[in-house]
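Chemist: Sequence and predicted structure below; questions after.
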Amino acid sequence: MHLQLRSKDKKDFPGLFDITAAGHILSDETIGDGVREIEEELGIAVSFEELISIGVIKDQIHENGFFDNERCHVFLYNAETTIETLYKLQKEEVSGVVTADFQDFYKLCRGLEKKIAVEGFGVAEDGRKTAAGKTITTNDLVPHSPEYLLQVTDLISKKLKDRKSFWK
């Protein structure tokens, strides 16, 4: 499970971990056009056909005068390399990427674990990648609605149980 660390320069939720990648589709775009967010934020050139849809999930974030109501199209991507070689981050958007064991993340989202270990890398001001390992809690995550995180992890879990269909 890969999580991106939002840049400290982001207006909304700076320095918090979020799903990788996230973005808004413009009114004149298709869902397939959303792959541009992946390349813009993470530097991964991926085609829409390489993504595995796991559903559309409603999410609401209402916090400190911030209101965000979305229908999130959620996809999985089978990255067959390490995160250090996979990602070329746009540091204005993303300042690091970490991996978490999916079962640990699943338990964290359900309150069955209070904290989990993650490892990955951050990007220094000079663009160098630096190793990053730490322990995170739900307070370190963008405050998606609890239902959103439960649904996302349920759908991923179901897809992983049927690995044959997931890994094509």
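Modeler: Noted; the coordinates are in hand.
Chemist: drop to CA atoms for contacts and neighbour counts, all remaining ones
Modeler: Fine.
Chemist: Can you show me the helices along the chain?
Modeler: Taking DSSP state H as the criterion, the chain contains helices spanning 35-42, 83-86, 102-109, 146-161, 163-166.
Chemist: Could you point out which of those helices sits nearest residue 19?
Modeler: For the helices of the chain, the distance to residue 19 is smallest for helix 146-161, at 9.9 Å, taking Cα to Cα.
Chemist: ranges for the strands of this structure?
Modeler: In the chain, the segments counted as strands under DSSP state E are 2-6, 17-19, 52-63, 66-76, 94-100, 116-123, 129-136.
Chemist: Which elements pack onto the shortest one?
Modeler: The elements that strand 17-19 packs onto, with contact taken as 3 or more Cα pairs under 8 Å, 6 or more residues apart in numbering; DSSP states H and E, are strand 2-6.
Chemist: One more: the first one?
Modeler: Using 3+ Cα pairs under 8 Å, 6+ apart as the contact criterion, the elements in contact with strand 2-6 are strand 17-19, strand 94-100.
Chemist: Now tell me what touches the last one from outside.
Modeler: Contacts of strand 94-100 from elsewhere in the structure, counted by Cα atoms under 8 Å, 6 or more residues apart in numbering, are 1-8, 41-42, 83, 89, 116-124, 132-133.
Chemist: between that strand and helix 102-109, how many degrees?
Modeler: Counting by axes from the mean of the first three to the mean of the last three Cα atoms, to 10 degrees, strand 94-100 lies at 110 degrees to helix 102-109.
Chemist: hold the first one in mind and look at this next one:
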Amino acid sequence: MRRWWAAQRAQEQRVERAAGRLNVAERFNVAERFNVAARHVLFRDEARLRRGARGVTTAPLRSKCATLGPMAAQDGDEPFDIFDRTGKPLGVRKARRLVHRDGDWHRSVHVWVVLERESDGRRSDAEPWVLFQQRSPDKDTWPGAFEVAVSGHYRAGEDLAEALREAEEEIGLPLAPGDVIRLGTRRIVDDHAPGIVDRELQDVLLATTRRALAAFRPDPDEVTALLALPLHAALRLVRGEVPSVTGLMRQAPDERGAVKIAPRDVRLDEFVAARDGYYERALDTIRRRAAGVAPALWTLG
């Protein structure tokens, strides 16, 4: 699996080198010379291209890449290690689609991200803000719903350092094991979607950052938007004390590369369902840590 990803990265680097020798309007042709990984590279660099090429439109780039068809928000053949309910490895590897079909236990990682600055970038001396992502509409589970800022699976053979790649892939936030604090562990079964039984052993982690909301770089194939909520408002929402709260939403850049941030009212039913009290447990742990308390690790499920 690592060899496959190394080959993918080598291919992306060839795309980058080839694209670097072209003007913006020509770069869309790269997508026909390489596989669809080219589109990921080109779209990832699109804002930079706009800044560096005055008067050159990137519309042909989007138009041409769109002809490749929609990219899947996940790889159904991605291999997972299989575990029993207690977390004991069973020595079996299966493709993602088969794991979700058969309801096998597998590992995943959730990273809660707290903004140490206000969402507009100013230093915050008040309460922290908590970051959430809006899932891509192409996800096989909970499409379009809000959830924890970073969520992803351990691929077969991966450790935590490798699994934390999800943070950079999904929202553009590089993280290493030393950058996160473990909050607890969650065991969850989600069978709301027809034909999918998702049994996850989730490592629940916390990361803090001084980045402003506009500085994040969500992957449009994975994440539709980012939402920041004041911590206490988020707690009131998940406890059912209020029907909705107001946060700030970061939308994808427009055609000029400008990032739009605007107020957004959000309801609890717009989030991935968590009937085990997960959101309240995690947010309350974050609140206590912000107050200088070090709560014990917890287990849900």
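Modeler: Alright, I've got the coordinates. Treat the numbers as computed from the prediction; the structure is a model and nothing was measured.
Chemist: Tabulate the helices and strands packed on strand 2-6 of structure 1 (CSV), appending distance to residue 164 of structure 1 and mean neighbour count.
Modeler: Shown next, in CSV, are the helices and strands packed on strand 2-6 of structure 1 (distance: least, Cα to Cα, whole Å; neighbours: other Cα atoms under 10 Å):
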stretch, distance to residue 164 of structure 1, mean neighbour count
strand 17-19, 24, 21
strand 94-100, 22, 24
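Chemist: Including distance to residue 147 of structure 1, could those strands go into TSV?
Modeler: Below are these laid out as TSV (distance: least, Cα to Cα, whole Å):
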stretch	distance to residue 147 of structure 1
strand 17-19	15
strand 94-100	20
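Chemist: Residue 70 of structure 1 is nearest to which of these?
Modeler: strand 17-19 (14.4 Å).
Chemist: State the span of structure 2 onto which that closest one is aligned.
Modeler: The counterpart of strand 17-19 of structure 1 in structure 2, using TM-score structural alignment, spans residues 146-148.
Chemist: Geometric centre of structure 1: which residue is closest?
Modeler: Against the mean C-alpha coordinate of structure 1, by Cα atoms, centre = their mean, the closest residue is residue 19 at 1.5 Å.
Chemist: Give me the distance between that one and residue 85 of structure 1.
Modeler: Distance of residue 19 of structure 1 to residue 85 of structure 1, given as Cα to Cα, to the nearest Å: 19 Å.
Chemist: Then residue 30 of structure 1?
Modeler: In this view, residue 30 of structure 1 and residue 85 of structure 1 are 29 Å apart by Cα to Cα.
Chemist: Can you pick out the residue with more neighbours from these two?
Modeler: Counted by other Cα atoms under 10 Å, residue 30 of structure 1 and residue 85 do not tie: residue 30 has more neighbours, with 10 against 7.
Chemist: so how far is residue 55 of structure 1 from the more buried one?
Modeler: According to Cα to Cα, residue 30 of structure 1 stands 16 Å off from residue 55 of structure 1.
Chemist: residues near the residue mapped onto residue 75 of structure 1 from structure 2, how many?
Modeler: Taking TM-score structural alignment, the alignment pairs residue 75 of structure 1 with residue 205 from structure 2. Residues lying near residue 205 of structure 2 (other Cα under 10 Å) number 20.
Chemist: same question, residue 50 of structure 1
Modeler: When neighbours are counted by other Cα under 10 Å, residue 50 of structure 1 registers 11.
Chemist: contacting residues for the spatially closest residue to it that is not a sequence neighbour?
Modeler: Using Cα to Cα, 6 or more residues apart in numbering and skipping the chain neighbours, the partner closest in space to residue 50 of structure 1 is residue 77 (6.8 Å). By Cα under 8 Å, 6+ apart, the residues touching residue 77 of structure 1 are 50-52.
Chemist: before we move on, the earlier item: which one, of the helices of structure 1, ends up nearest to residue 66 of structure 1?
Modeler: Shortest distance between residue 66 of structure 1 and these, using Cα to Cα, is found for helix 146-161: 16.7 Å.
Chemist: how big's the offset between the closest one and structure 2?
Modeler: For helix 146-161 of structure 1, the mean deviation from structure 2 after alignment is 2.1 Å (mean Cα distance after the TM-score superposition for structure 1).
Chemist: can you state the direction angle for that helix and helix 102-109?
Modeler: Angle between the axes of helix 146-161 of structure 1 and helix 102-109 is 160 degrees (criterion: the same axes, to 10 degrees).
Chemist: Buried residues, helix 146-161 of structure 1. List them.
Modeler: Neighbour-count burial for helix 146-161 of structure 1, counted by 16 or more other Cα atoms under 10 Å, picks out 148-149, 151-153, 155-156, 159.
Chemist: could I get those as JSON lines with distance to residue 68 of structure 1?
Modeler: Below are these laid out as JSON lines (distance: Cα to Cα, whole Å):
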{"residue": "148", "distance to residue 68 of structure 1": "13"}
{"residue": "149", "distance to residue 68 of structure 1": "15"}
{"residue": "151", "distance to residue 68 of structure 1": "18"}
{"residue": "152", "distance to residue 68 of structure 1": "18"}
{"residue": "153", "distance to residue 68 of structure 1": "21"}
{"residue": "155", "distance to residue 68 of structure 1": "22"}
{"residue": "156", "distance to residue 68 of structure 1": "23"}
{"residue": "159", "distance to residue 68 of structure 1": "27"}
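Chemist: can you tell me which of those residues lies nearest to residue 166 of structure 1?
Modeler: Within the buried residues of helix 146-161 of structure 1, the smallest distance to residue 166 of structure 1 is 6.2 Å, found for residue 159 (Cα to Cα).
Chemist: gap between the counterpart of that closest one in structure 2 and residue 206 of structure 2?
Modeler: Counting by TM-score structural alignment, residue 159 of structure 1 lines up with residue 289 in structure 2. To residue 206 of structure 2, residue 289 of structure 2 is 10 Å away according to Cα to Cα.
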